[in-house]
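**Student:** This is a predicted model, with the sequence first.
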Amino acid sequence: MPIRIPDALPATEILEGENIFVMTEFRALHQDIRPLRVLILNLMPTKIATETQLMRKLSNTPLQIQVDLLRTKSHEATHVSAGHLETFYRTFEDIENEHYDGLIITGAPVELMEFEEVDYWEELCRIMDWSSTHVHSTLHICWGAQAGLYYHYGIQKYRLPKKASGVFEHRLLKPKSPLVRGFDDRFYAVHSRNTDVKIEDVKAVDDLEIVAVSDEVGLYIVKSVDSRRFFVFGHPEYDTDTLKLEYERDVKRGINPEIPTNYFPDDDPTRAPLNVWRSQAQLFYTNWLNYYVYQTTPYDLEKVGE
């Protein structure tokens, strides 16, 4: 089934080229069903790449999804044109009286700053507070997961001795959770972060449960007991070459980064990486949309959050 996005969005042509069903606005308006409304708060500097990655995952489900893109007004993006933002993105003032079935809050390259030092922190707090009454299910990714746990539950983040970058093996702690239905007992996922949240801090909160972890890099999936909030500490949306591009970027900056773990064959950055996380990543987004958004959201969007 299709994903419904504006015809002129750069992701449209890319997804159609991958044989992904993208529905035009005209066709969507003439179907007598209510699509799921999903809002993406895109905090990543590589906005077009992140849009495309997330929409690729959201599109591969038997559901019609209408996607709105949200940006922070208190931060000026420098890696994307103002025209792209004006054309395709909305601000919180545009949507604060609307309701959504799902919200995705992305990561952001601000991990080494204290939360309160981030220039859009107050605006992000307003959005996270608003999500409790206007969004049925919210998914927080990477730094967005750390920010969500800090804001909603007071859980601190900690700086890692070295960056967790690479592809790591994970195991399920809640294998019967619908969120990981279809997952292998051992599976691979991508991490790219400089900070972490301690497992014992999450366990100390009765309203949270841990679904999946890695013995190498710790937490991967955490959710609220009421299934309204989800926190994933990796990047299941990443493309095959995303870690490669991050590594090459840091090399050019003179940061002297370590080679991402278990990513390049024989740890040779000149060789093309293999994607061993794609199927699990797709299952994650599909299961979240199906079991925690579509199956439980009210048909009347005005009742979301009640």
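**Tutor:** That came through, no problem.
**Student:** contacts, neighbours, all on C-alpha from now
**Tutor:** Will do.
**Student:** Can you tell me what sits against the particular helix or strand that has residue 249 in it?
**Tutor:** Secondary structure assigned from DSSP states H and E places residue 249 in helix 242-252. For helix 242-252, the external contacting residues (C-alpha atoms under 8 Å, 6 or more residues apart in numbering) are 165-166, 192, 256-257, 259-260, 269, 273.
**Student:** ok now stretch 211-228, how far from the chain's centre?
**Tutor:** Averaging C-alpha positions (C-alpha atoms, centre = their mean, to the nearest Å) puts stretch 211-228 14 Å from its chain's average.
**Student:** Could you do stretch 107-114 as well?
**Tutor:** With C-alpha atoms, centre = their mean, you get 15 Å for stretch 107-114.
**Student:** this is the comparison structure:
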Amino acid sequence: MPIKIPNNLPAANILESENIFVMYEDRAYTQDIRPLKILLLNLMPTKITTETQLLRLLGNSPLQVEVDFIYTATYAPTNTPQEHLIKFYETFDAVRGRKYDGMIITGAPVEQMPFEQVAYWDELCQIMEWSKTHVYSTLHICWGAQAGLYYHYGIAKYDLPQKMFGVFPHKKVSGFQGKLFRGFDDVFYVPHSRHTEVRRKDIEKVPQLRIVAESDMAGVYTVTAQKGRQIFLTGHSEYDPLTLKAEYDRDVAQGLSIQIPLNYYPGDDPAQTPLVLWRSAANLLFSNWLNYYVYQETPFNLSSL
């Protein structure tokens, strides 16, 4: 089944070239079926790139998905054309009266700032509070996960001695029988690119939270709450094959101190083509979230949420 997207969204051409089944609004309106309604709060500066990454994963599912895009009104994005925002995005005020099957809150390049100093923090808090009553399952990614854990449960983030940068092996926590990682191998890989972390000892003090996947090297990866109505991912399963390369090349060009991303280049040689170790796990993760935590749980009539 397809992912339903606005007419002329730039991501469409890329997705269609990869044989991802997309359906434009005009065609979707002729079908007598209720698609899953997903809200994407895109906090990343390169919004078109992030849209494409997440739509690619949402579209690799037998479910029809309809996506609305929002950005924060309290911070004006500078790396995305204004005409793109006007055409495809709304602000929170425009959607606060709607209800959604699922929501994704992306990461943001503000992780080294205290939460309260982020320009749009108050607005983000309003959105996260609203999600508790207007969204069935919310997926938080990277800084979005740290922000959600801090706002909802008071979990602090800590600076790392050096950037967690690379592709790391992960495993499910022993005894976890939930469906989020159904079909996963015993070891699976996830990209990380962050300067801060949340710690197991803090999470274990909160009875509502459960750590369900982690890495010996990268630490806590997945935390769930409310039987999957809140899911927190500290890594970037959605990353493209060359996303880490782009970040590495950017930092090198700026003369910043940056280590070669781990488990990424063959022989740790940046002249080589990166190895993609995480694509199948990423597709399965998003498919499981949509199927088991959204589609099979939300009511047909969203107004009853």
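**Tutor:** Looks like it arrived, so ask away. Because the structure is a prediction, the values reported are computed rather than measured.
**Student:** where does the TM-score land?
**Tutor:** The TM-score (TM-score structural alignment, normalised by the length of structure 2) is 0.98; 304 aligned residues with a C-alpha RMSD of 0.8 Å.
**Student:** hang on, the earlier thing: quick check: of the contacts of helix 242-252 of structure 1, which lies closest to residue 186 of structure 1?
**Tutor:** Distance to residue 186 of structure 1 across the contacts of helix 242-252 of structure 1 (C-alpha to C-alpha) is lowest for residue 166, with 16.2 Å.
**Student:** who touches the alignment partner in structure 2 of that closest one in this structure?
**Tutor:** The alignment partner of residue 166 of structure 1 in structure 2, by TM-score structural alignment, is residue 166. Counting by C-alpha under 8 Å, 6+ apart, residue 166 of structure 2 touches 191-193, 244, 260-264.
**Student:** related to what we said a few turns ago, which of the contacts of helix 242-252 of structure 1 count as buried?
**Tutor:** For the contacts of helix 242-252 of structure 1, a neighbour count by 16 or more other C-alpha atoms under 10 Å gives the buried set as 165-166, 192, 257, 259-260, 273.
**Student:** Find the pair from these with maximum spatial separation.
**Tutor:** 257 and 273 (17.0 Å).
**Student:** post-alignment, the longest strand along structure 2 versus structure 1, mean distance?
**Tutor:** Longest strand in structure 2 by number of residues (criterion: DSSP state E): strand 158-172. Compared with structure 1 after the fit, strand 158-172 of structure 2 shows a mean deviation of 0.5 Å (mean C-alpha distance after the TM-score superposition for structure 1).
**Student:** tell me the contacts of residue 1 of structure 2?
**Tutor:** Shown in contact with residue 1 of structure 2 (C-alpha under 8 Å, 6+ apart): 21, 59, 61-64.
**Student:** Put the buried members of the residues you listed into a PyMOL selection.
**Tutor:** Only the buried entries of those go into this PyMOL selection, using 16+ other C-alpha under 10 Å:
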select buried, resi 21+59+61+63+64
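**Student:** Which member of the contacts of residue 1 of structure 2 is positioned nearest residue 15 of structure 2?
**Tutor:** The nearest member of the contacts of residue 1 of structure 2 to residue 15 of structure 2, counting by C-alpha to C-alpha, is residue 21 at 7.6 Å.
**Student:** hang on, the earlier thing: tabulate the contacts of residue 166 of structure 2 (JSON lines), appending secondary structure.
**Tutor:** Formatted as JSON lines, the contacts of residue 166 of structure 2 follow (DSSP: H, G, I helix; E, B strand; the rest coil):
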{"residue": "191", "secondary structure": "strand"}
{"residue": "192", "secondary structure": "strand"}
{"residue": "193", "secondary structure": "strand"}
{"residue": "244", "secondary structure": "helix"}
{"residue": "260", "secondary structure": "coil"}
{"residue": "261", "secondary structure": "coil"}
{"residue": "262", "secondary structure": "strand"}
{"residue": "263", "secondary structure": "coil"}
{"residue": "264", "secondary structure": "coil"}
